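> Give me coordinates for this.
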Amino acid sequence: MHILVVYPYIPYPIDRGTYQRVFHLLRELAREHTIDLIALSENGERAEHRGIFEAFCRKVVFVPFEHPPWPRLFPNRLLNPLPTTVRHWWLPQLADTITEMLDQSSYDMVHVCDIVMAQYFLDDHLQIPLSVDRSRVDLQFQEEQYARMPKGLKSSLLHHEQIWKLRRFEHKVARRSSVQVVCGPDDEQFIHSEVSPNVPVQVVTNGVDLDYFSPSSSEVSRDPSPTVLYCGAMDYMPNIDALRWYFGEIHSYLKKAVPDLKVLIVGKSPVAEVTAYGDLPDVTVTGGVPDVRPWYRRAWAQIVPLRIGGGTRLKIPESMAMGTPVISTTIGAQGLHLLHGTDILLADTPEMFAHYTERMLHDEVLRKKIEDRGMQTCRSRFGWPGLGQQLSSYYSQHFQPAEDSHEHN
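Below is the predicted model:
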């Protein structure tokens, strides 16, 4: 099959969770299908990595752009039927590039990343099947995020305006989609219950590069003192909220039970609130690091106190693959089908989260059991080749190649 792929960014270097998913799935799709790639390059950045994609894509086009300013509330935002978060990604130069590519070549389908790229196919190019790969379900994410934000009259009104428009837009994308690819069954359930019961949904869970993330990939030893890690992009609202909950309601419980506890916060672009946690005793905020694997190996366990779902949750399979056991909220581990007490420990209240973290740190037998089982589970279920094959097979079964899928000129 010939597939046109459209991304809102260049997913390399792989320094964000979403980049891991889209990069590895793209590479796996290219093993069986011919891929042409269009990707946005913000301010021309990351374009020097073209060769990485040319190694497995037939054609690679990077479209430079600058984010437009956010519109004024009135009249630009309120009178526009599109959600602001979607309209922000409408770029005439990208629309022209898509049209040019479709005019030059025959494609059996288009694969886009997230609904902001789906908007280019809602009123135009209606003849070609559309697959929307969703690293998160936007409507679900924004509703959960709003539930954790401070409330005020203005923020409440803007939220309801955004949700109303986003819901309408989600319905339109669902009608146009030949399939939506999501990270977990919770995302599938939300789409079918809140957006459309009829849109085809294919679940492709997130995975891990098992060659890169393995205990043998780092010679670093465990820290001598009990140490927990939280890893992720530290300018991403769910991660900020997770740390806010942990330090506001969990850390004091845990510190009493484990007085010599050390906390590592590892991830790029920490906002001021996250940076401030580094002023606490025995808390280290690293910012971006060139290689996260040594930090995984230093930690005795990773904590994932997420309260906002809809994300890629790649930190959990990464940690498990590195042999670092995980304590998570249920929502943090949604879609991964991990067994509490076997693959992972799950807790949803501050008291239980602190309790299970303390058990993980003090009970070496339990920690070793979950460490070993986590690595086994990763090897059997979370390797990208198997997940990519799952998506590739779905496309082959559901989208017939065009009779003439070769260059027109």
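> contacts, neighbours, all on C-alpha from now
Noted.
> SS state for the residue positioned nearest the centre of the chain?
Within the chain, one residue has its C-alpha closest to the average C-alpha position: by CA atoms, centre = their mean, that is Thr312, at 3.0 Å. For Thr312, the secondary structure call by DSSP: H, G, I helix; E, B strand; the rest coil comes out as coil.
> Look up how far Pro238 lies from it.
11 Å (CA to CA, to the nearest Å).
> try Leu345
Computed with CA to CA, the distance linking Leu345 and Pro238 is 20 Å.
> ditto for Pro11
Distance of Pro11 to Pro238, computed by CA to CA: 20 Å.
> Remind me what the one helix or strand Arg244 maps to packs against, helices and strands.
Assigning secondary structure by DSSP states H and E places Arg244 in helix 237-245. Packing partners of helix 237-245 (3 or more CA pairs under 8 Å, 6 or more residues apart in numbering; DSSP states H and E): helix 272-277.
> Downstream of the helix it packs on, the next helix or strand is which one?
Using DSSP H and E, the helix or strand that follows helix 272-277 towards the C-terminus is strand 283-287.
> Can you name every helix or strand that that next one contacts?
When contacts are defined as 3+ CA pairs under 8 Å, 6+ apart, strand 283-287 sits against strand 262-266, helix 272-277.
> Tell me where the stretch 301-409 of the chain has helices.
The residue ranges that make up the helices of the stretch 301-409 of the chain, judged by DSSP state H, counting those that start in this stretch, are 315-321, 350-362, 364-381, 384-398.
> possible to save these as a markdown table with mean neighbour count and distance to Ala233?
What follows is the helices of the stretch 301-409 of the chain, written out as a markdown table (neighbours: other CA atoms under 10 Å; distance: least, CA to CA, whole Å):
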| stretch | mean neighbour count | distance to Ala233 |
| --- | --- | --- |
| helix 315-321 | 28 | 10 |
| helix 350-362 | 19 | 22 |
| helix 364-381 | 18 | 22 |
| helix 384-398 | 17 | 21 |
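> Nearest to Trp90, out of these?
The closest of the helices of the stretch 301-409 of the chain to Trp90 is helix 384-398. By CA to CA, the value is 27.1 Å.
> any idea how far the residue nearest to the centre of the chain is from Thr84?
With distances defined as CA to CA, the gap from Thr312 to Thr84 amounts to 23 Å.
> just Val304 next, same as before
Noted for Val304: a distance of 30 Å to Thr84, by CA to CA.
> And the two? Which one has more around it.
Using other CA atoms under 10 Å as the criterion, Val304 and Thr84 rank with Val304 on top: 28 against 19.
> Skip the chain neighbours and tell me the closest residue to that one.
On the basis of CA to CA, 6 or more residues apart in numbering, the spatially nearest residue to Val304 that is not a chain neighbour turns out to be Ser328, at 4.4 Å.
> For the one you found, list the residues it contacts.
303-306, 344-347, 353 (CA atoms under 8 Å, 6 or more residues apart in numbering).
> Would you do the same for the sequence below? I want to compare the two.
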Amino acid sequence: MGDILFLAHRVPFPPDRGDKIRSFHMLRHLAARGRVHLAAFADDARDMDRPELAALTASRAIVRRSKPQIVAGLQALASGRPLSLTAFDHAAMRRVVAEMLAREDIDTIFVFSSQMAQYLPAEPGARVIMDFVDMDSAKFAAYAEEAKGAMRWLYAREAGLLQGFEQAVAARADASLFVSDAEAALFRGATGAERVEAIENGIDTALFDPAAAFAPVEAGEALIVFTGQMDYRPNIEAVSWFVEAILPRVRVAHPEARFAIVGRNPGEAVKALARHDGVTVTGEVADVRGWLAAAAVVVAPLKLARGIQNKVLEAMAMARPVVASSAAAEGIDHDGTIAVGATAADLEEAVNTLLSDREHAARLGREARARVIARYGWDARLAPLDALLGLAATQVAAA
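Down below sits the predicted model:
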């Protein structure tokens, strides 16, 4: 096979947040099968030079993304395009992609996230694999249902325009990938698209292992932990809901209970939650495993969630008892190894039960880790990519 051009809306390293975890493992899988050329945006100065990617790529071009949101918004309104695209529209990236396609023997273009599909040439002349991950237009449609006034109109506009773009891209792609069967079915139903596949997220169970080496966190015996990127709206809504509607009732039964919100870039709304009794907002941490290992319970009370939640897989792999909302658990084949609730009362009851019965909590955690090991290893989850690349099993074995 020829070379692969990998387009990513964020540099796929380090694998320390949901999208970068998936893109990193996709990149690593592809790099084991052919020469990969990476073109990606960096929204963090540290991502402009990631030497760790040298072993995975034949060449790399990183473009710093610094367009202000207000500028992207004005461009979207003026052009009639989705904000999701204008925010990632950059002349330097267009040059980079054109140069790589002209210089290298590319026979597969792997597009990670819909924002990067705008860089596909009109006539690709190569196999196109489009990893949408989630159906972003459905996310904005859900936002529109909850919003009012101008924001309702803006979200509805974004949902409609983005779905039209997603549908057009899928029609051009040789395969369109989604993170779960449910997400793939949603996309097929909404767009009528064909050649749609589900490739689930996995988990590195050697890294996320309670027996691995990592710095411990001393945080008491009744610690409840949430992990995630804390400038992401669904995460902000999740921790706000937990602090305001669930934690006070948990602390009636367990006054010693504390809630740690662990993740980078907490905004003012998240930081303000630390004013509540028993709440800690850590900001970015060097290694989330110490906080997970210290947790008596890990919670994922997301009201809006798409696909498979890495935060849940990581907690399961660390043998922690997990309490998840129905939305957060929907894409995960957990086989009853996590507690799931639809309402604040459901989640409160599940947390209280686990805090009261530590033996049951430990057993649930052990079962969750066993389930993840059996079901979510990255090699098994990404194996279907080989057929999409046109590789026979004998070629993979020889790679």
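> Turn the contacts of Ser328 of structure 1 into JSON lines, columns for distance to Arg77 of structure 1.
Rendered in JSON lines, the data for the contacts of Ser328 of structure 1 read as follows (distance: CA to CA, whole Å):
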{"residue": "Ile303", "distance to Arg77 of structure 1": "39"}
{"residue": "Val304", "distance to Arg77 of structure 1": "36"}
{"residue": "Pro305", "distance to Arg77 of structure 1": "34"}
{"residue": "Leu306", "distance to Arg77 of structure 1": "31"}
{"residue": "Ile344", "distance to Arg77 of structure 1": "44"}
{"residue": "Leu345", "distance to Arg77 of structure 1": "44"}
{"residue": "Leu346", "distance to Arg77 of structure 1": "41"}
{"residue": "Ala347", "distance to Arg77 of structure 1": "40"}
{"residue": "Phe353", "distance to Arg77 of structure 1": "41"}
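> Now for those residues: which two are most distant?
The farthest-apart pair in the contacts of Ser328 of structure 1, when distances are taken by CA to CA, is Leu306 and Ile344, at 14.6 Å.
> Under the alignment, what does Asp209 of structure 1 map to in structure 2?
Alignment note: Asp209 of structure 1 maps to Asp204 in structure 2; criterion TM-score structural alignment.
> ok, now how distant is its match from Trp378 of structure 2?
In this structure, Asp204 of structure 2 lies at 7 Å from Trp378 of structure 2, with CA to CA as the measure.
> Repeat that for Gln69 of structure 2.
35 Å.
> residue ranges of the strands in the stretch 1-150 of structure 1, please?
In the stretch 1-150 of structure 1, the strands defined using DSSP state E, counting those that start in this stretch lie at 2-7, 34-42, 59-65, 109-113, 130-133.
> The third one vs structure 2, average offset?
Per the superposition on structure 2, strand 59-65 of structure 1 and its aligned residues are separated by 2.6 Å on average (mean CA distance after the TM-score superposition for structure 1).
> OK, contacts around the nearest residue to Pro226 of structure 1 once chain neighbours are set aside?
Nearest residue to Pro226 of structure 1 in three dimensions, chain neighbours excluded: Leu261, at 5.2 Å (CA to CA, 6+ apart). In this structure, Leu261 of structure 1 makes contact with 225-228, 255, 282, judged by CA under 8 Å, 6+ apart.
> of all those residues, which comes closest to Ser106 of structure 1?
Minimum separation from Ser106 of structure 1 among the contacts of Leu261 of structure 1 (CA to CA) is found for Val228, which lies at 51.2 Å.
> Identify the residues contacting the residue opposite the closest one in structure 2 once aligned.
Matched to structure 2 by TM-score structural alignment, Val228 of structure 1 sits across from Ile224. For Ile224 of structure 2, the set of contacting residues under the criterion of CA under 8 Å, 6+ apart consists of 257-260, 295-299.
> separation between Ala211 of structure 2 and Thr191 of structure 2?
Using CA to CA, we find Ala211 of structure 2 at a distance of 45 Å from Thr191 of structure 2.
> The two: which is more packed in?
Thr191 (15 against 10).
> Need the nearest residue in space to the more buried one, chain neighbours excluded.
Using CA to CA, 6+ apart, the closest residue to Thr191 of structure 2 is Gln167 (5.7 Å).
> repeat for Arg367 of structure 1
Once flanking residues are discounted, Arg367 of structure 1 sits nearest to Met360: 5.4 Å by CA to CA, 6+ apart.
> isn't the one you found right next to Ile370, touching?
No. In terms of CA atoms under 8 Å, Met360 of structure 1 does not count as a neighbour of Ile370; the distance is 9.0 Å.
> Return the residue of structure 1 aligned against Arg264 of structure 2.
Structural alignment places Arg264 of structure 2 opposite Lys268 in structure 1 (criterion: TM-score structural alignment).
> check contacts around its match.
Each residue near Lys268 of structure 1 by CA under 8 Å, 6+ apart is listed here: 232-235, 287-289.
> where does it land in three-state SS?
Following three-state DSSP, Lys268 of structure 1 is assigned to coil.
> Report the contact partners of the closest residue to it other than its chain neighbours.
Distances taken as CA to CA, 6+ apart place Gly288 nearest to Lys268 of structure 1, at 3.7 Å, with adjacent residues excluded. Under the criterion of CA under 8 Å, 6+ apart, the contact list for Gly288 of structure 1 reads 266-269.
> Quick check: the aligned residue for Asp277 of structure 2 in structure 1?
Counting by TM-score structural alignment, the partner of Asp277 of structure 2 is Pro281.
> And that match, how far from Leu264 of structure 1?
In this structure, Pro281 of structure 1 and Leu264 of structure 1 are separated by 11 Å, where distance is defined by CA to CA.
> before we move on, the earlier item: okay, now the closest residue to the residue nearest to the centre of structure 1 other than its chain neighbours: neighbour count?
In space, Thr312 of structure 1 comes closest to Ser135 once its chain neighbours are excluded; the distance is 5.7 Å by CA to CA, 6+ apart. Other residues within reach of Ser135 of structure 1 by the criterion other CA under 10 Å amount to 25.
> Which position in structure 2 pairs with Ser135 of structure 1?
For Ser135 of structure 1, the aligned position in structure 2 is occupied by Val133, per TM-score structural alignment.
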